[in-house]
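J.: Structure for the following, please:
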Amino acid sequence: MSLKLVALMLCVFGITSGEFVIAGILPDVADDLEVSIPSAGLLVTAYAIGMIVGGPVLTALTARYPRKPLIVGLMVIVVIGNLASALAPVYSVLFVARVVTALITATFFANAVVIAVSTAPEGKQASTVSKLAFGMNLSMMLGAPLGTFIGNNFGWRATFGVIAVVCLLGLLLVLPSVPNVAGATPGGSAVAELRVFRSRDVQLAILITAVANMGLLMVFTYFAPLLTDVSGFAAGSVAVLLVVYGVGAAVGNFAGGWLSDRALMPSQVALLGLLAAGLLLTWAVSGSTVAAAVMVFFVGALGFSVIPGMQTRVLNTASSAPTLAIAVNASAYQVAAALAGWLGGLVIDGPGLRSVYLAAAAVTVLGILVSCYAWYRDRATAASGSPETAVETSPA
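T.: Modelled structure (predicted):
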């Protein structure tokens, strides 16, 4: 793996660790700043809203700037944001620092993907995306648990301090290793960038991300009660099973990138089919602790195996404004997470907690249908030879 990818991956790891770790230190934050747990919980909501709304806006406004100076500036803000979080004297300062950091997250990831893919060898786009996404996998497997451990033993402020140091290390590696890639539209405007969303192929690519991931996100939202109340695990086992899930996600991420480089849409449809089957199987065996533990690994692997291909398809269909499209795609993922929590709650209030697996499988099938339609459009376009509507094969 090149130093460039290691640098970008470390930055992604630091940023996303800062996003995920708040759940583990939330009670400590509430106690120290003398706010209620629900008020502290708004830090999570504000971060999500910042990514959903602010990410695409900031990305559109900065799309014409050269990418390396842009991501360096973004990482400087991330470091300052985490230091401000660590030193926040009152809740309002922490809230603002979290929102500012959230605004940066989607824009940085979108630019990092475009930089990495634009300099990747031909035919290696999806596997390159998977290497960047591995930084996110690591934040789930190591970043959040270690951040929680640091917070529990040295105080929650130490957690944000360590994250700031990790982000600073990533920044220092970016400076010598990442090439300077031109912006998508030098001298252009944000309005011109938005025209990419007129494309039906771009719309479908983003819709696939939102719909096809919702089932997995539904299960992940209710991960703890599904394992404790349905499968009979002790509450203390959930942290270990989260690591198992994260290891599966990392394996699936790399496998999915490798497959997507070779057959993008066929592999996406097949992997989503396996994910739907895996969710159904998990429902069937959820009463057994051993079988449920095994399925935690496989559901994590199958769920994350589709992400590199989805990101690559967005890049391929939005070659005129890839950075903005990736940022909007990240927002679609966050919207899917919010809807997944709401829909899962309805299922729990109705058929019951175990039925979340069935609902997740059904939503995943919808993702398969949208993917099949997008694949059909690709084949029809290729058969007609129409250059106006053909899906681009290179995101550079």
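J.: going forward, measure contacts and count neighbours with C-alpha atoms only.
T.: OK.
J.: so Thr228 sits right up against Ala234, yeah?
T.: Yes - Thr228 is within contact range of Ala234, at 6.0 Å (criterion: Cα atoms under 8 Å).
J.: the more surrounded of these two?
T.: When neighbours are counted by other Cα atoms under 10 Å, Thr228 and Ala234 differ, and Thr228 comes out ahead with 16 against 11.
J.: What is the helix or strand harbouring Ala116 packed up against?
T.: If you go by DSSP states H and E, Ala116 is part of helix 91-118. Here helix 91-118 touches helix 3-20, helix 37-49, helix 55-62, helix 67-87, helix 125-138, helix 322-349, going by 3 or more Cα pairs under 8 Å, 6 or more residues apart in numbering; DSSP states H and E.
J.: Out of these, which one sits most buried?
T.: helix 125-138 (a mean of 26; mean count of other Cα atoms under 10 Å).
J.: coming back round to it: and the angle for the helix holding Ala116 with helix 37-49?
T.: For helix 91-118 against helix 37-49, the angle by axes from the mean of the first three to the mean of the last three Cα atoms, to 10 degrees is 30 degrees.
J.: wouldn't Val243 be in contact with Met141 here?
T.: Yes - counting by Cα under 8 Å, Val243 touches Met141, with 5.1 Å between them.
J.: The two: which is more packed in?
T.: Met141 (23 against 18).
J.: With distance to Ala362 as extra columns, can I get the helices and strands packed on helix 91-118 in CSV?
T.: Output for the helices and strands packed on helix 91-118, formatted as CSV (distance: least, Cα to Cα, whole Å):
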stretch, distance to Ala362
helix 3-20, 27
helix 37-49, 25
helix 55-62, 29
helix 67-87, 38
helix 125-138, 25
helix 322-349, 12
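J.: for comparison, sequence B:
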Amino acid sequence: MTSLSPARTRLALLALALGGFGIGTTEFVAMGLLPDIARDLLPDLYAYDPDAAIARAGIVISAYAIGVVIGAPTIAAVSARYPRKALLTVLAVAFTLGTAASALAPTFETVVAARVLAGLPHGAYFGVAALAAADLMGPGRRGRAVAFVLSGLTIANVVGVPVITWVGQQAGWRLAYLGVAGIFALTTAAIALLVPRSPGDPAATVRRELAAFGRPAVWFALATGALGFGGFFAVYSYVSPLATEVTGTAEGFVPLALIVLGLGMTAGNVVGGRMADAGAMPAVFRLFGAFAGALLLLALTASTVPGLLAGLFLVGATAAAISPAIQTRLMDVAGDSQTIAAAVNHSALNLGNSLGAFLGGAVIAAGWGYLAPTWVGLALCVPGVLAAVAGWAVTRVPTDDAVPSLAAEGDRIAARARS
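T.: Model prediction:
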């Protein structure tokens, strides 16, 4: 990659973050529009049992997550050797088409299928964009590079998701998704114009990338992320009925609740990136404890407006802070399989998305109420922490095939890519 001025570097990073903004909007907008989606696509069930219809509409969220789980390792393994700018452009086009298809699909089943297709580029985009951002920012700043790309996703929860949710509530959820497709079209143009040419790894092969899955520490890191974000999405997927049915607010209050949660995610992402650069595993342990505390606060105080807003802010902040720490940890323990390590984190997080949405919907459908998903999230923290402990333990063993100074190795790979 050629040397860039600071201004050009910032513009390139902003173009990468714009993709994250679009992804955050397309991924999370369904949370605030589940009642509208259920009312439109499942009218008979909604008329008979609104709670069951909303719980079933949660499949739309799970479908996108399934697309991410499938697409991230597949695309990353096959495409690691290709130039990053061209690959990012293709992925942005795929997002545009998949999101437009989600808006235009005529039935519940076809919308679910379109959401699976729309999710396929998600993990690969974040993985490749994180490597490109790390290349732009330089050695020793991988956590902050990951956080910068993810900042688009967290800012989406402050601006994009509430605005698109409001549009969907006023003009219909289909128009909301068409608006998101427009964001991806703008992302495509921004990447093409602002991101410098960057080679892939010519030595990368599918076999080398997939070798990451032979490392136990990789699996434990993935499990940690999936379980942690499973707890987050158990709450986030049902923010709308939590605010209206438990706190007793009007439907128009939901966008404000989403803005507060998004502000928490934005703040937490910045903190998490810096904590990850100081030490990924210590950051994971500290942040899981904070996340559990935030969930407990929300569970105990969500019946009041101040309690709901404070709880959502802290849940968003602590959950978002975990993500750069987990991704940095994966890059530390994956050896030469950097592309797939950077991408597959998003498979794990979206497996957590699917798990959280499913379990949250299950407890609601069982009649346990709209506060029950918060307790599900708290329960998922326990196996999440155990997975983190196990991952830490296997890399403490001297014979583990992860090299002693993995963070330095990751920086060496980034430096080699720049040369």
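J.: TM value for the aligned chains?
T.: Scored against TM-score structural alignment, normalised by the length of structure 1, the superposed chains reach a TM-score of 0.84; 391 aligned residues with a Cα RMSD of 3.4 Å.
J.: Just the buried residues of the helix holding Ala116 of structure 1, please?
T.: 91, 94-118 (16 or more other Cα atoms under 10 Å).
J.: if I line the two up, what does Ala250 of structure 1 land on in structure 2?
T.: Counting by TM-score structural alignment, Ala250 of structure 1 lines up with Thr266 in structure 2.
J.: measure that match to Tyr236 of structure 2 for me?
T.: For Thr266 of structure 2, the distance to Tyr236 of structure 2 equals 15 Å [Cα to Cα, to the nearest Å].
J.: And for Val363 of structure 2?
T.: 14 Å.
J.: swap in Thr110 of structure 2?
T.: 24 Å.
J.: try Arg412 of structure 2
T.: Taken as Cα to Cα, the span from Arg412 of structure 2 to Tyr236 of structure 2 is 38 Å.
J.: out of the two, which sits in the busier spot?
T.: Tyr236 (27 against 13).
J.: Contacts only, for that one.
T.: Met31 (Cα atoms under 8 Å, 6 or more residues apart in numbering).
J.: Give the aligned equivalent of it in structure 1.
T.: Tyr236 of structure 2 maps onto Phe220 in structure 1, by TM-score structural alignment.
J.: Same question for Ile191 of structure 2.
T.: Under TM-score structural alignment, Ile191 of structure 2 pairs with Val174 in structure 1.
J.: That match: neighbouring residues, count only.
T.: So Val174 of structure 1, with other Cα under 10 Å, has 23 neighbours.
J.: wait, doesn't it sit right on Leu8?
T.: Yes - counting by Cα under 8 Å, Leu8 is a contact partner of Val174 of structure 1 at 6.8 Å.
J.: State the distance from the residue at the greatest distance from the centre of structure 2 to Arg39 of structure 2.
T.: In terms of distance from the mean C-alpha position of structure 2, Tyr48 ranks first, at 33.8 Å (Cα atoms, centre = their mean). To Arg39 of structure 2, Tyr48 of structure 2 is 11 Å away according to Cα to Cα.
J.: How about Arg144 of structure 2?
T.: 41 Å.
J.: What of Ile164 of structure 2?
T.: 18 Å.
J.: In terms of neighbours, single out the busier of the two.
T.: Neighbours of Ile164 of structure 2 and Arg39, each counted by other Cα under 10 Å, are more numerous for Ile164; the result is 26 against 18.
J.: Would you map the helices across the stretch 151-300 of structure 2?
T.: 161-171, 173-194, 206-210, 216-236, 239-241, 254-278, 280-301 (DSSP state H, counting those that start in this stretch).
J.: among the ones you listed, which is the most enclosed?
T.: Per stretch, and counting mean count of other Cα under 10 Å, the top mean among the helices of the stretch 151-300 of structure 2 goes to helix 216-236, which has a mean of 27.
J.: one step back: of all the helices of the stretch 151-300 of structure 2, which lies closest to Ala334 of structure 2?
T.: Closest to Ala334 of structure 2 of the helices of the stretch 151-300 of structure 2 is helix 216-236 (Cα to Cα; 6.6 Å).
J.: That closest one vs structure 1 - mean distance after superposition?
T.: Following superposition, helix 216-236 of structure 2 is found to deviate from structure 1 by 1.6 Å on average (mean Cα distance after the TM-score superposition for structure 1).
J.: quick one, that helix and helix 254-278 angle?
T.: 160 degrees.
J.: any idea how far the match of Tyr236 of structure 2 lies from Leu138 of structure 1?
T.: From Phe220 of structure 1 over to Leu138 of structure 1 (counting by Cα to Cα), the distance is 17 Å.
J.: got it, and Leu168 of structure 1?
T.: 17 Å.
J.: Touching, Ser118 of structure 1 and Ala396? I think so.
T.: Yes - under the criterion of Cα under 8 Å, Ser118 of structure 1 makes contact with Ala396 at 4.5 Å.
J.: Could I get the contacting residues of the aligned partner of Phe148 of structure 2 in structure 1?
T.: Using TM-score structural alignment, the partner of Phe148 of structure 2 in structure 1 is Lys131. Listed by Cα under 8 Å, 6+ apart, the contact partners of Lys131 of structure 1 are 5, 9, 254.
J.: Aligned against structure 2, show me the partner of the first one.
T.: The one in question is Leu5 of structure 1. Leu5 of structure 1 maps onto Leu13 in structure 2, by TM-score structural alignment.
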